[in-house]
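here are the coordinates; sequence isn't available:
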């Protein structure tokens, strides 16, 4: 099967390339950036082009069996700065992709939404897929809008979309930007002896998922024809303070913390109910938090 990854040069995408290729699939990638140097691109058809480049999209879709849509030009901390750009470069460009797929009768798309932002501040934990969607960042709003368009075209009989809502993936190759990826940033601070910035008191709770567990789920799901919406997480929550303590234990280093004011777009606490994905795909995450931090430290360090 030929799989096209839109945004396949990123942290998640590069690991999916490895997993899908190992499973015997032919892999193609479209990404606006040059291929990253820390990944193996042998046997991969790689095209460097903007997500808005319809000619490039059309060329890559020819002969494709399934599309994995991982691309995003924003993260939650940047999306509210320019919501118009967020909509035009993510929602509008995705609608262009959908139009190209429909023109070719290509039905299968796996969309990577966001289990960390689409629910907003949940009413209950763990949060399942039936929970109301109340995002508090433009990033989450756009993810929800794309979900709704995909489900609309499914209802109209045009697409077979699988919508995944990953929690907070982490692992080797994740860039420590300080904007997204708390574990990667904390490990980089430990490595370089730099202070770690935390917005608020460190009590924010997230559901962290090791990248190999996410890849395992996707490899299982891409082979089938299942449509619908599925949370993909560890099913366990950890505060930033707890993660920091685990990083210090793994690295044997003390990290100085700089506390900054809380941000209004940060969800206070989210832990995903993963029962639906476990039942449908026969999948369970295998890597616990501290084990995953150690794997990341030793592979990237």
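Received, thanks. Keep in mind that what you see is a predicted model, and the values were worked out from it rather than measured.

From here on, just use CA atoms for contacts and neighbour counts.
Noted.

what about the strands in the stretch 101-250 of the chain?
108-112, 160-166, 168-170, 196-199, 205-206, 208-210, 228-232, 238-239 (DSSP state E, counting those that start in this stretch).

looking at those, which is buried most?
Stretch with highest mean neighbour count among the strands of the stretch 101-250 of the chain: strand 208-210 (a mean of 26; mean count of other CA atoms under 10 Å).

which one of the strands of the stretch 101-250 of the chain lies closest to residue 20?
Smallest distance to residue 20 across those (CA to CA): 13.4 Å, for strand 108-112.

what helices or strands is that closest one leaning on?
strand 66-69, strand 160-166 (3 or more CA pairs under 8 Å, 6 or more residues apart in numbering; DSSP states H and E).

So what touches the stretch of helix or strand residue 3 belongs to?
Residue 3 is part of strand 2-6, with elements assigned from DSSP states H and E. Under the contact criterion CA atoms under 8 Å, 6 or more residues apart in numbering, strand 2-6 has outside partners 13, 25-31, 51, 60-61, 63-71.

Next secondary structure after that strand?
helix 11-22.

returning to that earlier point: wait, which of the helices and strands packed on strand 108-112 is closest to residue 206?
Distance to residue 206, taken as CA to CA, is lowest for strand 160-166 among the helices and strands packed on strand 108-112, at 11.4 Å.

and the comparison structure, right after this:
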């Protein structure tokens, strides 16, 4: 078990030859790997992600090539990897909680999508692929004895089944194409910059609970045993695997600490380090959740010359002192806990003070299919800390709207404890209207889109694998006409922006004028984007379209005057809202252009000194 500071040793990346591509590099592990190998590989490193990477990557890997590609477009992912001899697949597959409700069909769909990506990557002869998988979820219940790679896989929950299905799909691609591969089954990573997610990131969640005096949600009775491994140790293991390359072909290797921790003991450890009790909310375990899992890491020592070194106790003390754990997205440039000055450990955490970020919160009310993912990516990349407000997975006791309310409640509590600079989510006005009362300096923004193109775009998107239940959707709505007639998909913009079902469109638009700092138009995306980024103080890079719906035979739609007429007839409130706002937008076009041409400290007139 790791107990102290890692001994001085060479960077494992120093022995890497050739070109390397990291796919899905903006998670906890991907960021740690980039930070480790970026300075060594320089131009030999390619970073592939589904959205724009934040400014920290410029510091970690200033010479690396960057590319945006989504798994829904396997050929694009393969093209983005270029001539890399080794590709590391770091893509997250949700969390145990978010995947819990998936049925077999949905799991197979997601695994097949990843299989298509791996097959596309195999088109380059001689390429080697390294897949990061899950040690705990794949093996299932293991008892208190460390499990080796020889142990039969018995996943007990959908998340483990998904991870194992992806592994098996990769092996099939290898047999069919000659692609060589190595799988790393990773225990529970922790460390600076970890996001706090429901059902994942126990260490980060406990640190947040201690710092912010918020409840920690415990699934079970605290006797559950988990294997926790520092993300910097994981990054070193990945770098050593990259260095081994094809010599490790066909190997499955556990990466963990080799020791188990009871969750109840971990709670007491954080309480002692933080010098305050933690309020624990006990929740029932999910069906199939394992009681105990510890990984045997002997094979990693033999094949990679790797062993974990970082101390969980030391890292917790430093996280509490340095306050690098975040309730939102990963910190932009989190310090490595094991590199912090030893004197920091002696500083007792005093009463927590509210941190104030250098600027107001911008909240993006994201109406689906209005180019919000693209804007969100850019704003999140330039404004930290930030958060994506997401609704918890389905449960039998609460409606979707109740869970949406709960999600926004959690966000408000987190923002009060530690202010964000940017946040977004598929929230409605009935939730978002509470934000200005709590934070009068917060600035609201959103985007509108012509209802005809928005409805067509939503229909096309939901017929692709980007929308996990797309097969169910296709069966329910075999034609776009069926989709148009369904009441749940009408007047979506009014649904997100109105106070009530019968609120007049003009009243909604007046509120956009008075309560929102800026409202853009999809049809004027370039101008809207430029103004919003300038207002928020985010440097504009090359314009990119994130999560673009792929053109597939199954989502072809033939435009016609009759189709447009039917959509407008079924979305009258949205059409009125869009037309009224388009008129106000046009009247201010000259002002927008003058604002963009003016010095950077100039601001156009409008409510609160911002755009309306």
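Happy to help now that I have it. Note that the coordinates shown come from a computational prediction; the quantities given were computed from them, not determined experimentally.

rewinding a little: please list only the buried members of the contacts of strand 2-6 of structure 1.
Among the contacts of strand 2-6 of structure 1, those buried by neighbour count (16 or more other CA atoms under 10 Å) are 13, 26-31, 51, 60-61, 64, 66-71.

Quick check: residue 445 of structure 2 is in a helix.
No. Residue 445 of structure 2 is assigned strand when assessed by DSSP: H, G, I helix; E, B strand; the rest coil, not a helix.

any idea how far residue 375 of structure 2 is from it?
According to CA to CA, to the nearest Å, residue 445 of structure 2 and residue 375 of structure 2 sit 11 Å apart.

The two: which is more packed in?
Just comparing residue 445 of structure 2 and residue 375: by other CA atoms under 10 Å the higher neighbour count belongs to residue 375, 24 against 20.

what's the helix or strand for that one?
With DSSP H and E as the test, residue 375 of structure 2 turns up in helix 372-382.

For the next helix or strand along the chain from that helix, which helices and strands make contact with it?
Toward the C-terminus, helix 372-382 of structure 2 is succeeded by strand 386-388 as the next helix or strand (DSSP H and E). Helices and strands touching strand 386-388 of structure 2, by 3+ CA pairs under 8 Å, 6+ apart, are strand 422-425.

Okay, helices next: where are they in the stretch 351-500 of structure 2?
Along the stretch 351-500 of structure 2, counting by DSSP state H, counting those that start in this stretch, helices occupy 372-382, 400-417, 429-432, 435-438, 451-461, 470-476, 480-485, 492-497.

Over in structure 1, find the residue span the fifth one aligns onto.
Across structure 1, nothing matches helix 451-461 of structure 2 (TM-score structural alignment).

buried ones in that helix?
451, 452, 453, 454, 455, 456, 457, 458, 459, 460, 461.

what does the longest one give?
Counting neighbours by 16+ other CA under 10 Å, one finds that the buried residues in helix 400-417 of structure 2 are 403, 404, 405, 406, 407, 408, 409, 411, 412, 414, 415, 417.

can you check the third one too?
Residues of helix 429-432 of structure 2 classed as buried under the neighbour-count rule (16+ other CA under 10 Å) are 429, 431, 432.

Would you check the span in structure 2 matched by stretch 203-213 of structure 1?
Stretch 203-213 of structure 1 maps onto residues 223-233 of structure 2, going by TM-score structural alignment.

List of residues touching the matching stretch?
28-29, 32-33, 144, 187-191, 255-264, 290-295, 307-312, 336.

still on that earlier bit, would you tell me which one of the buried residues of helix 451-461 of structure 2 comes nearest to residue 182 of structure 2?
Distance to residue 182 of structure 2, by CA to CA, is smallest for residue 461 among those, at 33.3 Å.
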